[in-house]
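# what follows is a predicted protein model with its sequence.
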Amino acid sequence: MSDINIEDLQVQGKLADNERLKRESNFLRGTIAEELNDQITGGFSADNFQLIRFHGMYQQDDRDIRAERAKQKLEPLHTVMLRARLPGGIIQPKQWLGIDQFAEDKTIYGSIRLTTRQTFQFHGVLKRNMKLMHQTLNDMGIDSIATAGDVNRNVLCTSNPIESEVHAEAYQWATKISKHLLPKTNAYAEIWLNGEKAVTTEEPILGSTYLPRKFKTTVAIPPLNDVDVHANDLNFIAIAEGGKLIGFNVLVGGGLAMTHGDTATYPRKATDFGFIPLEATLDVAAAVVTTQRDLGNRVNRKNAKTKYTLERVGADVFKAEVESRASIKFEDSRPYEFTERGDRFGWVEGIDGKHHLTLFIENGRILDFPNKPLKTGMRKIAEIHQGDFRMTANQNLVIAGVPAEQKDVIEQLAREHGLLDDDTSNQRKSSMACVAFPTCPLAMAEAERMLPSFVTDIEGILAKHGAPEESIITRVTGCPNGCGRAMLAEIGLVGKGPGKYNLYLGGTHNGERIPRLHKENISDSEILSIIDELVGRWLQERDGAERFGDFVVRSGIIAPVVDSAKDFHDVGAIPA
């Protein structure tokens, strides 16, 4: 350990109630098993409502019918959303067929949703089917351990199908990190898989009350920042020489969530700690997590994330503690550059000669829509595909490892079922939204359901100004919690109330600058009017191939966010 006094750096005061429920949970067991047998209600009590998150589930209800059910003296239609643990987002065709069947037979909505956490979610699972859901996934080699709650969540990894050898190594490290940081309690197996009861006495990395708040980790392979490293607590930037992975640059303390009206909350870019060799990876991962475990704010959950810990104790102090715990010294960061952020759509050929087809899945929602039977198409592809599928952190899907002789049949199936459409615009491919209504309990405004038509309007604006092939990274999130990563967009909409959003401008194409608030609490029609005017100016006044986010900063329309802890909440243009 370093010579710092941990107690001197901890936040003093009455602990948040989540700390009590974790402490009293008997290492995440609570009384979940007992409540599963209570069929009088479809939901869970207060503590278990929180504890099921550590098992990968959120209790939700359909907000579209909540009022009508209340009139009928019925409780809300409680269901759970499950988020699977799939480090790096890789899934086999046989597994896909299994999740497809469960979604069809045992969920209210019948859909599979690809998420910004590079995995899939089931929405609308009734209490009586929860145990079956976990057992079905377990039979396929999938679980949902620690994909929510105050733990390290699903580890992301760049979906790079071209540099196959580097990606394979990076993916292996993503799976190792995920396993290393998992809770050691046997609660998941006991409750959901009828596993043998085992006494848990310690959690060597996460601690007996786990982390102060959620924790997110990525492995990124430059030049593609498809995992948005600055949205995450811990990031390993792959450094390769001669086509081989030699180590990682480590970035700590990124995060996008905030609270409306609370200037003590803000998005933050991750801080570069330096380079480490491969053999130090797991030790450094554990050291960052345990440092955040011990120094993070357990009094105020709104300031409990790693980003706030770095700001409060100082990045240098946090880094020194990590070095002490991992018994390493960070070297100077190795040079790298992010030049791209989105997914590479269409066919690409890897250096191994295999072919990979990236499909655009609007909002990540895989369902049979009118004239676009996406779910059926994916099932037919899974029945013949010889490689694997890779979910991306942008809600899309890669059909990976396709031999040359199978390309035509895969492409034909994709086109026949609306999974591949040459008319999909660059703007639509550059847009993303969180789920929001009707299932997310935190949603203040629409996101997934409003995005398609909103993008159509932006497409019209670009065409009006003579640039239909251009694109602006546009993201919509229904509340300020950051799931849609709007705080790294060139145009970011954050829900404020029904039909109302805060408009943020000025992020970069490669995801390395946080946007700033331009207008508050306005309608989508008002936002489109602003975008129309600014796009016209951008296309008239741009410097070469200058991106929209860079233009609005250079032209003085919006001031750049330089140090978000100090200047994120300063609203408006650059002072004259």
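Yep, that arrived. Given the structure is predicted, the values throughout are model-derived calculations rather than measurements.
# C-alpha from now on. contacts and neighbour counts both.
Will do.
# residue 394 is in contact with residue 343, correct?
Yes. Assessed by CA atoms under 8 Å, residue 343 is found in contact with residue 394 at 7.3 Å.
# mind listing what residue 300 touches?
15, 16 (CA atoms under 8 Å, 6 or more residues apart in numbering).
# that should have said residue 63, apologies.
So residue 63 contacts 437, 438, 439, 441 (CA under 8 Å, 6+ apart).
# sec struct for it, please.
Under DSSP: H, G, I helix; E, B strand; the rest coil, residue 63 falls in the coil class.
# same thing with residue 321?
helix.
# can I assume it is in contact with residue 289?
No. Counting by CA under 8 Å, residue 321 does not reach residue 289; the two are 11.1 Å apart.
# about what we covered before: overlap in contacts, residue 343 and residue 394.
Among the neighbours of residue 343, those also in contact with residue 394 (CA under 8 Å, 6+ apart) are residue 226.
# comparing the two, which residue is more hemmed in?
residue 394 (29 against 25; other CA atoms under 10 Å).
# returning to that earlier point: so residue 321 and residue 289 - more neighbours on which side?
Neighbour count, other CA under 10 Å: between residue 321 and residue 289, residue 289 has more, with 24 against 21.
# ok, second structure coming up, stack it against the first:
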Amino acid sequence: MSQKLHDNERIKIESNFLRGKLVEGINDNTTGAFPSDEVQLVKFHGLYQQDNRDRRAERKQQKLEPLYSFLLRARLPGGVVTPQQWLEIDRVAEELTDAGSIRLTTRQTFQYHGIFKRNLKSVFQELKFKANIDSIFTAGDVNRNTICTSNPEQSVLHTEVYELSKKISEHFLPKSNAYAEIWLDGEKVLDTEEEPIYHNIFLPRKFKIAVALPPYNDVDIHANDLNFIAIIEDEKITGYNVVVGAGLGMTHGDKTTFPRLGDDFGFIPTDKVIEVAEAVVTTQRDLGGRVSRSHARTKYTLETHGIETFKQEVEKRSGVTFAAPGAYEFTERGDRIGWVKGIDNKWHLTVFIENGRILDFDGKPLKSGLVKIAKVHQGTFRMTANQNLVIASVPESEKDNIEKLARECGLIDDGTSAQRLDSMACVSLPTCPLAMAEAERYLPGLTDDVEGLLAKHGIAKDHIILRITGCPNGCGRAMLAEIGLVGKAPGRYNLHLGGNKIGTRLPKMYAENIDEATIVSTLDELIGRWANERNQNEDFGDFVIRAGIIAEVVIAARDFYA
């Protein structure tokens, strides 16, 4: 007897290519929310229904429904926008969102928080008609925003991978006119529609694609279902290695779920990328699990059907035979903060934005400062996959002025430590409905604590990849950190240790369900040992494995819980 499919599968099939009853939901002024089926459907349009959890008790006492609002995530393959687009992005945040902020994300784009339902159509239309930006397929069971290396030094190669990321993104956009009909007041389609890639069932679960340009692993390849790693010879990209089946999410208490590194299927020439990408996506569409959402990502399809079976199916569908993997090496990840000069003789300034939150803080008016920069900047802005921003292609004649403006608003702060630059968190509370513990609001204080511990043990200039995610879904990429915290309950976290600096090894749980004070005392002991017992130039993640503090995760399905 076949198992019953998850109810999300019914919702997709019955939705008339993602229309459902969204129009009726928009027009229902008796509630700030959508009906339950449509809560799932709006994700395909780039929205998440949320409520302010800080105000739940107050609203309940007042006999009011939760303060519902929406997160909108933009589609920006490669994360590049013009100054004119930035000004519109800022204006929409200011005029049409309750939060008033722009939040840079680990998917190399931006998102808004606190959009009330009555403002949704205005946000969609202002973004599309004034900035030519949409949010199609930035969430839901589809290919989401395609990301790529944002390193500005290799300008010519960056342009190539950026153009490829746009091409991939556009290839996997829907054929359905639902988005335009619902949000942009577009003309209704009367003919029968088809989705040649997704059909009417779409994918079993979300799907993420990245294009990486070694030696930088700034896109964290092992956080994505499908990765194309550029193989470079004589300063030219000759093709790509294809890495499939990575992903970081898991479920607390369910040891059949786990983070997983991807498998390198081999090398393909550049002109075969789209064919192979479609073959991987459609193989996952047809072989992926649709019974349990917790087991529906590509990584579990490889575990269930076998790597070779999946690979052979991709070769069959694409007509491409994988060659032996090309040689490459990752030497670093994260972003190079500060000025660098590209090979095009233009300057690029990467600025650190803690938690990716762009807002005017006391003494640090980031949001209005970026508006001033956008009004004079002649190049582009590049969002990174690490929640930072590159003010790109600055001519020599404008460099001093851009630096002056950036310093005035706090975008350049010489006092920011290397540890803070290597720390990252997801949004979590108060808006994320899945959050179990704080992340974004906890990170600054925890970073202060870790900075203090490094100084206490005489290694203040050293740094550790530190990441926090408020639930086990993995948005903050804690499962690729040297120290990864995963929210378990308010004020309590699972502590994972043993990832490496370049993001090619998973950490393993060292302590479960510990409070914030215990986290600091535990790290105090471990950092002290690292300072006193490490080999020369030995990173923290490597040390805790060599010293036997934590076992290395080699094969996730076997080792992660062992």
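That came through fine. Quantities reported herein were computed from a predicted structural model and do not represent experimental measurements.
# hang on, the earlier thing: which PyMOL command selects the buried ones in the contacts of residue 63 of the first structure?
Selecting only the buried entries of the contacts of residue 63 of the first structure in PyMOL, with 16 or more other CA atoms under 10 Å as the criterion:
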select buried, resi 437+438+439
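# including secondary structure and distance to residue 565 of the first structure, could the contacts of residue 63 of the first structure go into TSV?
Formatted as TSV, these follow (DSSP: H, G, I helix; E, B strand; the rest coil; distance: CA to CA, whole Å):
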residue	secondary structure	distance to residue 565 of the first structure
437	coil	30
438	coil	33
439	coil	32
441	coil	28
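# and which of the contacts of residue 63 of the first structure is nearest residue 213 of the first structure?
Residue 213 of the first structure lies nearest to residue 441 out of the contacts of residue 63 of the first structure, by CA to CA, at 18.7 Å.
# quick one: what's aligned to that closest one in the second structure?
Under the alignment defined by TM-score structural alignment, residue 441 of the first structure corresponds to residue 433 in the second structure.
# please apply the same query to residue 30 of the first structure.
Correspondence of residue 30 of the first structure to the second structure, assessed by TM-score structural alignment: residue 20.
# how about the secondary structure of that match?
Here residue 20 of the second structure is recorded as coil under three-state DSSP.
# got it, and residue 405 of the first structure?
Once three-state DSSP is applied, residue 405 of the first structure turns out helix.
# quick one: map it onto the second structure.
In the second structure, residue 405 of the first structure lines up with residue 397, judged by TM-score structural alignment.
# what's the burial count for that match?
9.
# how far apart are the helix or strand where residue 402 of the second structure lies and its match in the first structure?
If you go by DSSP states H and E, residue 402 of the second structure is part of helix 396-408. Per the superposition on the first structure, helix 396-408 of the second structure and its aligned residues are separated by 0.6 Å on average (mean CA distance after the TM-score superposition for the first structure).
# and that helix, what other elements does it pack with?
helix 366-376 (3 or more CA pairs under 8 Å, 6 or more residues apart in numbering; DSSP states H and E).
# quick one: the following helix or strand past the helix it packs on to the first structure mean distance?
Next along the chain after helix 366-376 of the second structure, taking DSSP H and E as the criterion, comes strand 380-383. Taking mean CA distance after the TM-score superposition for the first structure, the mean distance separating strand 380-383 of the second structure from the aligned residues in the first structure is 0.4 Å.
# what range does strand 380-383 of the second structure cover in the first structure?
Strand 380-383 of the second structure maps onto residues 388-391 of the first structure, going by TM-score structural alignment.
# run through who's touching the matching stretch.
Outside stretch 388-391 of the first structure, the residues that touch it by CA under 8 Å, 6+ apart are 88-93, 114, 118-120, 159, 397-401.
# what about 10 Å?
Stretch 388-391 of the first structure is touched from outside by 86, 88-96, 114-120, 156-161, 356-359, 364, 382, 396-402, with contacts defined as CA atoms under 10 Å, 6 or more residues apart in numbering.
# selection in PyMOL covering whichever of those are buried, please.
The buried subset of the contacts of stretch 388-391 of the first structure, as determined by 16+ other CA under 10 Å, is captured in PyMOL by this line:
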select buried, resi 86+88+89+90+91+93+94+95+96+114+115+116+117+118+119+120+156+157+158+159+160+161+356+357+358+359+364+382+396+397+398+399+400+401+402
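# mind checking which of the contacts of stretch 388-391 of the first structure are in strands?
Those of the contacts of stretch 388-391 of the first structure mapping onto strands are 90-91, 114, 120, 156-157, 356-359, 397-402, per DSSP state E.
# taking those residues together, which two end up most distant?
Farthest-apart pair in these is 156 and 402; separation 22.7 Å (CA to CA).
# and the equivalent of residue 286 of the first structure over in the second structure, how many residues sit next to it?
Aligned by TM-score structural alignment, residue 286 of the first structure pairs with residue 278 of the second structure. Around residue 278 of the second structure there are 18 other residues, counting by other CA under 10 Å.
# and the helix or strand hosting residue 278 of the second structure, what does it pack against?
Applying DSSP H and E as the criterion places residue 278 of the second structure in helix 273-287. Using 3 or more CA pairs under 10 Å, 6 or more residues apart in numbering; DSSP states H and E, the elements in contact with helix 273-287 of the second structure are helix 155-171, strand 226-233, strand 236-244, helix 298-305, helix 307-318.
# ok, back up a step: of the ones in strands among the contacts of stretch 388-391 of the first structure, closest to residue 45 of the first structure?
residue 120 (26.1 Å).
# give the contact list for the counterpart of residue 535 of the first structure in the second structure.
With TM-score structural alignment defining the correspondence, residue 535 of the first structure maps onto residue 527 in the second structure. Residues near residue 527 of the second structure by CA under 10 Å, 6+ apart: 450, 453, 454, 456, 457, 459, 464, 521, 533, 540, 544.
# and residue 527 of the second structure, which of the three is it?
Residue 527 of the second structure - assigned by three-state DSSP - is helix.
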